[in-house]
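Asks: okay, predicted coordinates and the sequence, questions at the end:
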Amino acid sequence: MSYYQNNNFNPNGGFQNMNNQNNMSGFYQPSNQFSFPQGSMSFGNNPSGNQGNDSNGLGVEPDPLPRGILYAFSTKGYPHEPPLLEEIGINFDHIVTKTKLVLIPTFSQNVLSQEILNDSDLSGPLLFFLLFGLFLLMAGKVHFGYIYGVALFGTVSLHNLSKFMNSSQPSTSQSKLQFFNTASILGYCFLPLCFLSAIGIFISLNNTLGYVMGSFFVFWSTWSSSGFLNSLLQLHHARALIAYPLLIFYSVFALMAIFV
């Protein structure tokens, strides 16, 4: 309880209390004075330690989203809500980074971070396979079924082979290779073969020049993918060994682009 001193001065001497009913040794409690129980109000910190659903730490609930058909197509969301593409696992920064690393096949393994290696994004590989089939279609070759069939069979085979190579390395027991990691690496390194199929639209590849260009783009894809897998599996002096099955895998797609 808070008490206030009455400072009304009486000329006859002393101080006079204006409220005789609440007189307590010259002090009184005004009627408009409020007392709050301890813990009834909090500013910033909640004494009970339970913040509930407040988003700003002040005990204030966020405004609810408006309802209705028109607002269903709006871009308004709750504060600190992640974007939709990030929630479904599509990261444009990783897509651009991995594409640049494929386009520069002489990259150092130190450039590859563990976050990039463990990325299992398949949006880029699906786009590259679709472009490869579209360029072949523009050149008069319909091979969509063969493309996705060979890609699926080759990815499963190379993934199992990579797991066997990883299990033979005692120092890499901490790295766990997932199927989608292998599929993502093989799909991103498929990009050079899209250039080969695009060139086949304008000139015939069933000649010496086409064989040379096909060998070049296959070696490009093989070198890039072997670098990714070698860094992911942490293999020592085994890049040539893992590059051999990758060379066979990408050569099948080059044959689709060269021959009718």
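Replies: Arrived safely, thanks for sending. The shown structure was predicted, so the numbers you read here are calculated from the model rather than taken from an experiment.
Asks: going forward, measure contacts between C-alpha atoms and count neighbours the same way
Replies: OK.
Asks: quick one: contacts of stretch 246-260?
Replies: The contact list for stretch 246-260 (C-alpha atoms under 8 Å, 6 or more residues apart in numbering) reads 136, 141, 143, 147, 154, 158, 190, 193, 196-197, 200, 204-206, 210-211, 214, 218-219, 221-222, 225-226.
Asks: C-terminal to whichever strand or helix holds residue 210, what's the next element?
Replies: Residue 210 belongs to helix 208-233 when assigned by DSSP states H and E. Sequence order places helix 239-258 as the next helix or strand after helix 208-233, per DSSP H and E.
Asks: try this one next to it:
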Amino acid sequence: PMGGAVSIEDEPPLLEELGIDFSKIYQKTVSVLNPMVKVTEEMMYTRNHEGKLEPDNDLAGPILIALMLGASMMLRGKLQFGSIYGLGVVGCTSLWLVMTLMSKRGIDIYQTASILGYCLLPMVLLAFFSVFFSATGPVMTLLASGVVGWCSWRSSDMFTISMEAHNEKVLIAYPVALFYAGFALLAVF
């Protein structure tokens, strides 16, 4: 190549350039759905070219999960994409501010959105389940409470690893539970 131009063969693959790693997406998805899988630092961080740890700011998985949540709500005839987007943006920004104030290491807003988005996956199951069952019964109330607890507990696991705040898990789980309670109200009613 003339003049320092780079050939096509020397370019990295598009998914690598965009930072989309399907093995990480699978790993985080399994860690959210299976409470027996321990959240590790390798799950929350990636190594850059120099070997240093960087926050894993993957937003491809959370965007897909938010679309799945909207699609499962659409099965009940409710078009809620704007509400999901609005609650997600306001909630992620608010929780990022809270987590930044609580953390020793500091946390990136993209990492906050990634954690909250991946842990929204059980809410998709709740929304899909609410297609077939009445939202007013005690079974749905208990199920929604359980899913909010599940989402908030797994996300507080991920936040404690990301922020190095191992003794503050319950303190982190409370505001996160309020965030997921808003999504549960959208999913059930």
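Replies: That came in fine, so what should we check first? Quick caveat, the model's predicted, so the values are computed rather than measured.
Asks: show me how far the helix holding residue 210 of structure 1 is from its chain's centre.
Replies: Relative to the chain's own centre, helix 208-233 of structure 1 is displaced by 27 Å; criterion: C-alpha atoms, centre = their mean, to the nearest Å.
Asks: run through the neighbouring helices and strands of that helix.
Replies: Counting contacts by 3 or more C-alpha pairs under 8 Å, 6 or more residues apart in numbering; DSSP states H and E, helix 208-233 of structure 1 is packed against helix 92-103, helix 114-117, helix 179-188, helix 191-199, helix 239-258.
Asks: give me that answer again for 6 Å
Replies: If you count contacts as 3 or more C-alpha pairs under 6 Å, 6 or more residues apart in numbering; DSSP states H and E, helix 208-233 of structure 1 packs onto helix 239-258.
Asks: the helix it packs on maps to which residues in structure 2?
Replies: On the basis of TM-score structural alignment, helix 239-258 of structure 1 is assigned to residues 169-188 in structure 2.
Asks: mean offset of that stretch relative to structure 1 (after superposition)
Replies: Here the mean offset of stretch 169-188 of structure 2 against structure 1 after fitting is 0.6 Å, by mean C-alpha distance after the TM-score superposition for structure 1.
Asks: could you do stretch 150-157 of structure 2 as well?
Replies: Mean deviation for stretch 150-157 of structure 2: 0.5 Å (mean C-alpha distance after the TM-score superposition for structure 1).
Asks: read off where that stretch ends up in structure 1.
Replies: Residue span in structure 1 matched to stretch 150-157 of structure 2, by TM-score structural alignment: 220-227.
Asks: show me the contacts for residue 188 of structure 1.
Replies: residue 125 (C-alpha atoms under 6 Å, 6 or more residues apart in numbering).
Asks: quick one: what's aligned to it in structure 2?
Replies: For residue 188 of structure 1, the residue aligned by TM-score structural alignment is residue 118.
Asks: check residue 131 of structure 1 too.
Replies: Per TM-score structural alignment, residue 131 of structure 1 is aligned with residue 68.
Asks: burial measure for the closest residue to that match other than its chain neighbours, as a count.
Replies: Nearest non-adjacent residue to residue 68 of structure 2, counting by C-alpha to C-alpha, 6 or more residues apart in numbering: residue 124, 6.6 Å away. Using other C-alpha atoms under 10 Å, residue 124 of structure 2 has 24 other residues around it.
Asks: do I have it right that residue 124 of structure 2 meets residue 71?
Replies: No: applying C-alpha atoms under 6 Å, one finds residue 124 of structure 2 not in contact with residue 71, separated by 9.0 Å.
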